[in-house]
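In: just coords:
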């Protein structure tokens, strides 16, 4: 079942306002427990880049087309 445009917008807003801060706290906590400071800086950088991009991959279908006009709305020409 495909989500409507309005439902995808609502889910995207929820993910950005609630889910992303939770993900950041969890990711930073895990990274601090693993203690990446012993690794070379390039490896640390790559870990942070992967963690920074990984959160969006499961939500890609929700975020696709959100910045465009509602395709289900009727044209509002004056």
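Out: Cool, the structure landed. Since this is a predicted model, take the numbers as computed values, not measurements.
In: contacts, neighbours, all on C-alpha from now
Out: Will do.
In: For residue 21, I want the exact helix or strand it lies within.
Out: Element membership of residue 21 [criterion: DSSP states H and E] is helix 20-34.
In: A further structure is provided below for comparison with the first:
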């Protein structure tokens, strides 16, 4: 079942405003449980985690920044 454009926009906002801060806090907490690694390894871990969080949500974020494909072409944004 594919999500509509409006549903994908709403879910992307929920993910970015709620899910991402929770994920950042969780990653920060989990990494604080271990001894601090070298700065390059720590940077690599944060970069990998920064990419990893978005992989499951690719379908939701795809095309959200574009114009609504379901809207008629006669309408202008803001009407």
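Out: Noted; the coordinates are in hand. Just so you know, these numbers come straight off a predicted model, no measurement behind them.
In: What value does the TM-score take for this pair?
Out: The TM-score (TM-score structural alignment, normalised by the length of structure 1) is 0.90; 76 aligned residues with a Cα RMSD of 1.4 Å.
In: quick one on the thing from earlier: please give the centre-to-centre distance between the helix holding residue 21 of structure 1 and its chain.
Out: Centroid separation for helix 20-34 of structure 1 versus its chain: 14 Å, with Cα atoms, centre = their mean, to the nearest Å.
In: tell me the contacts of the counterpart of residue 63 of structure 2 in structure 1?
Out: Structural alignment places residue 63 of structure 2 opposite residue 65 in structure 1 (criterion: TM-score structural alignment). Contacts for residue 65 of structure 1 were tallied using Cα atoms under 8 Å, 6 or more residues apart in numbering; there are none.
In: mind checking which helix or strand residue 65 of structure 1 is in?
Out: For residue 65 of structure 1, there is no helix or strand it lies in under DSSP H and E.
In: where exactly do the helices run in structure 1?
Out: For structure 1, the helices defined by DSSP state H occupy 5-14, 20-34, 41-54, 60-63.
In: Nearest the geometric middle of structure 1, what residue?
Out: By Cα atoms, centre = their mean, structure 1 has its centre lying nearest to residue 56, at 3.6 Å.
In: What's that residue aligned with over in structure 2?
Out: The alignment partner of residue 56 of structure 1 in structure 2, by TM-score structural alignment, is residue 54.
In: Same check on residue 76 of structure 1?
Out: Using TM-score structural alignment, the partner of residue 76 of structure 1 in structure 2 is residue 74.
In: what's the neighbour count on its match?
Out: Using other Cα atoms under 10 Å, residue 74 of structure 2 is surrounded by 6 other residues.
In: what's the spacing between it and residue 6 of structure 2?
Out: Using Cα to Cα, to the nearest Å, we find residue 74 of structure 2 at a distance of 19 Å from residue 6 of structure 2.
In: about what we covered before: just give me the mean distance for the helix holding residue 21 of structure 1 relative to structure 2.
Out: Here helix 20-34 of structure 1, set against structure 2 after superposition, deviates by a mean of 0.6 Å using mean Cα distance after the TM-score superposition for structure 1.
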